[in-house]
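Trainee: okay, sequence plus prediction incoming.
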Amino acid sequence: MPVFEYTGKDAGGKTIKGMLDVDGVRGLKAALRRDKVFLTEYRESAAKGGKGQKVKAGGEQKSGSREVDVGEWLTSISSQDVSEMTRQMATLLKAAVPLVDALGAIVEQVENPKLKRVLAQVRTDVNEGAPFWRALSVHESVFPNSYFNMVRAGESAGNLDVVLLRLADFTESQVRLRNKLIGALTYPLIMLCISLIIVTGMMVFVVPTITSMFSDMGADLPLITQILIALSAAISKFWWVGVIAAVMGWQSFLRWKKSDVGADSFDRSVLKVPVLGDLLRKIAIARFSRTLSTLLSAGVPLLTALEIVENVVANRILAKVVAEARNAIREGDNIAGPLKRSGHFPPMVVHMVAIGEKSGELEDMLKNVSESYENQVDTRVQALTSLLEPLMIVFMGVVVGFLVAAILLPMMKLTQAVQQGG
């Protein structure tokens, strides 16, 4: 019988590795299932004459033997795709459709080729006896920790359809928030790019032509024109220096930001930036409240929920506050204390969390906080958009005015000189 090297996960989600002498892949899965281990990867040991190719439990080889689907390679799985799939799953389960049949129906209906392949593998694993949550956990890049932990709680409580509906609502709320932020930044960024392209084009192609014309005439040029000519010459001759400096500076910044010291310093500093810092804090609080509320309402234990939320909050300073709250709970304290001591959570949020803990309705209070802060973020983003648009117009007006003045002033002086000489 062949010997298989395998990787799997036990009931607690811990990774298990080992070797088994069994009769084929089905025998391997059956043996691990008896030990309550869910198979994620395996390969036939090369020592026994096997090819040694690593294979996922769903049967996909990691070698290049599988035919490449160009459509799959060009697409990605978005949060919107996951949200729609989750809502469809909830609808089918609520209609008493068996889980495997529901997954089969979703696989046939999903248009995204990558998501279709992932769900097909999930269906295969569930059909072979794996819990739904564990089959999802193999694909953590698609279904994050918070997702499959909520599914796990729903399976344990027997209300998977309800949990999936909450998951769909949660995912959609995050997508809406992200789209609002992207929408607010799109117009200013487009205007900025257009401005840079126009200015660069004029500096490289238009200004040198006008400069040579002024030089041939031997006219005295105004200061603003001299500045424009100097800038144009610098850009034309040393543009490559600017490109190299920008690339190296950006790479250095990214390396610094990835370090613990750099990440902490950056996240702490960005919270102090006027307007932007307050907006980012509101976004983080909204995400913290919404995620924790959704996890708790799905039946996820508080300590596990806080650990998940710690990874969801993007700002490291605020994530450390969540970690302190988790440690406080472990030691028998409450959540509100660390939030208050941090100084990053407003008194209203701390007060509502404290009331929720005392009344036993923490998830409802957190839901109210998240809705309040999501509305505040929406209002603030709309205000910033309304402010940025005229600011960009003023910026472009100043740039264009500088260019026009630098070009027209010497022409006007030359015209006056010609008229006086005539």
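Mentor: Looks like it came in fine. These numbers were taken from a predicted model, which means no experiment stands behind them.
Trainee: make it CA atoms for all contacts and neighbour counts henceforth
Mentor: Will do.
Trainee: can you pull out the strands in this protein?
Mentor: For the chain, applying DSSP state E gives strands covering 3-9, 15-21, 38-44, 55-56.
Trainee: stretch 381-389: which residues count as buried?
Mentor: 381-382, 384-385, 388-389 (16 or more other C-alpha atoms under 10 Å).
Trainee: one more: stretch 402-413?
Mentor: For stretch 402-413, the neighbour count (16+ other C-alpha under 10 Å) marks 403, 406-407, 410-411 as buried.
Trainee: swap in stretch 158-171?
Mentor: 159-171.
Trainee: also stretch 133-147?
Mentor: Taking 16+ other C-alpha under 10 Å as the basis for neighbour counts, the residues of stretch 133-147 that come out buried are 133-139, 142-143, 145-147.
Trainee: take the one below as the second:
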Amino acid sequence: MPFFAYKGRNARGELMQGVLEGADSGAVADQLFGTGVTPIEISLTTRKSAGGADDSLWQRLTRKRVTSLDVQLFSRQIYTLLKSGVPIMRGLAGLQESATNKSFARVLQDLRESLDAGRELSAAMRRHPECFNAFYLAMVRVGEMTGRLEEVFLRLFDHIEFDRDMRARVKTALRYPSFVIIAMIVAMAVVNIWVIPQFQNMFKTLHAELPFMTRMLIGTSEFTKSQWPWFATLALAAFVGFRKWTATVNGRLRWDRTKLRLPIAGKIVHKATMARFARSFALSIRSGVPIVQALSVVAQTSDNAYLSMRIEQMREGVERGESILRTATNADVFTPVVLQMIGVGEESGSLDDLMDEIAMMYEREVDYELKTLSSQIEPILIVFLGVMVLVLALGIFLPIWDVGAAALRH
């Protein structure tokens, strides 16, 4: 069907414009009247979405991205509107008008146009994978099928809030050690490039044999100054190569598996990912999604490829008729306590409640690990700093002490 650009006024007299798909201008006018918009002008157009083709290159480059917070607030607002009995088309129109993020306002406008064209809400959202992930789409689809769309949106709001809070706490905990490590690297570069050469000039005037530690520091400094272009090129090549390697299926799988084995951060990543899995799985089951489909959707939304593969193996086991407890045991990613809770939940028919308990347990463990992260990393940083200061002190001050001692003897 052709597309028509329209201009109209809503009930408050505000100007509304966009693009709708329809058999003819009359059908588009009927769609507008149905959403409370009085059309002023309707004309045939070749654009498939409003506001995107006419934007300048600068506007497209500087356009604010849609964040998870935008989707979270949308979920809560659309739940409130649907629960109050507001038709979804009118609700989307109101949310579009009040949206502070213009990019998300465009998404809402496209959702309205897609619904006007006869698409389902989940199908309309599927056109925007940058905003709505596979789990979100699956849950909306279940809400449409069961007639509990407003309830699904409320649960999605809670789910996104939990996910954002978990990620924010991990980033906050890693901020301090990351800053210290970067500061140490910068300090080592400054010492090698500017500080040691100044002492080297002074040591040359002593005409004495320098200690091994001093010679090592001078050699390292000269090598760094002469070979820094190669260092920079090698670092850039390593970074680009690593990004390309992790972009492959096998590379990402190996890297995500390695992340889980890191000494301190690995257990935090593992527990945080499993907390999100348990929360998502519980939400899917409680919303009426079949277990096999729920495992498949949750596996797709996992941000760790290795754990996602393990969850997929659980799904395949359930498809073969195995129990969830057996497949979870074979996955080898759950602790014995969690496996026991899964078994109890499966036997009692309250797996969703038990998965919520598992999510809360993992969340408490992650919270404890994050609170003690600084105390775990600080000894390592202190030892490293101590070794670096000791090497610098011995390398720089030993020749000065030797000269001073020789001068006192004479």
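Mentor: Received it, and whenever you're ready, just let me know what you need. In this text, all values refer to a predicted model and were calculated from it rather than measured experimentally.
Trainee: format the strands of the first structure as JSON lines; extra columns: mean neighbour count and distance to residue 206 of the first structure.
Mentor: Rendered in JSON lines, the data for the strands of the first structure read as follows (neighbours: other C-alpha atoms under 10 Å; distance: least, C-alpha to C-alpha, whole Å):
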{"stretch": "strand 3-9", "mean neighbour count": "21", "distance to residue 206 of the first structure": "64"}
{"stretch": "strand 15-21", "mean neighbour count": "14", "distance to residue 206 of the first structure": "64"}
{"stretch": "strand 38-44", "mean neighbour count": "24", "distance to residue 206 of the first structure": "62"}
{"stretch": "strand 55-56", "mean neighbour count": "17", "distance to residue 206 of the first structure": "60"}
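Trainee: what lines up with residue 75 of the first structure in the second structure?
Mentor: In the second structure, the residue paired with residue 75 of the first structure according to TM-score structural alignment is residue 64.
Trainee: correct me, but its match touches residue 105?
Mentor: No - taking contact to mean C-alpha atoms under 8 Å, the distance of 11.1 Å between residue 64 of the second structure and residue 105 leaves them out of contact.
Trainee: which of those two has more residues huddled nearby?
Mentor: Each of residue 64 of the second structure and residue 105 has its neighbours counted (other C-alpha atoms under 10 Å); residue 105 has more, 19 against 12.
Trainee: so what does that one match up with in the first structure?
Mentor: Matched by TM-score structural alignment, residue 105 of the second structure corresponds to residue 116 in the first structure.
Trainee: can you pull the contacts of that match?
Mentor: Contact analysis of residue 116 of the first structure by C-alpha atoms under 8 Å, 6 or more residues apart in numbering lists 107-108, 110.
Trainee: for PyMOL, what selects the buried ones among these?
Mentor: Buried members of those, defined by 16+ other C-alpha under 10 Å, are picked up in PyMOL with:
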select buried, resi 107+110
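Trainee: nearest to residue 71 of the first structure, of the contacts of residue 116 of the first structure?
Mentor: Using C-alpha to C-alpha, the shortest approach to residue 71 of the first structure within these belongs to residue 110, at 13.7 Å.
Trainee: I'd like to know how far the closest residue in space to that closest one that isn't next to it in sequence sits from residue 187 of the first structure.
Mentor: Nearest-residue entry for residue 110 of the first structure: residue 116, 5.9 Å, with adjacent residues in sequence omitted and distances by C-alpha to C-alpha, 6 or more residues apart in numbering. Counting by C-alpha to C-alpha, to the nearest Å, the gap from residue 116 of the first structure to residue 187 of the first structure is 34 Å.
Trainee: cool, and residue 93 of the first structure?
Mentor: Residue 93 of the first structure sits 42 Å away from residue 187 of the first structure, going by C-alpha to C-alpha.
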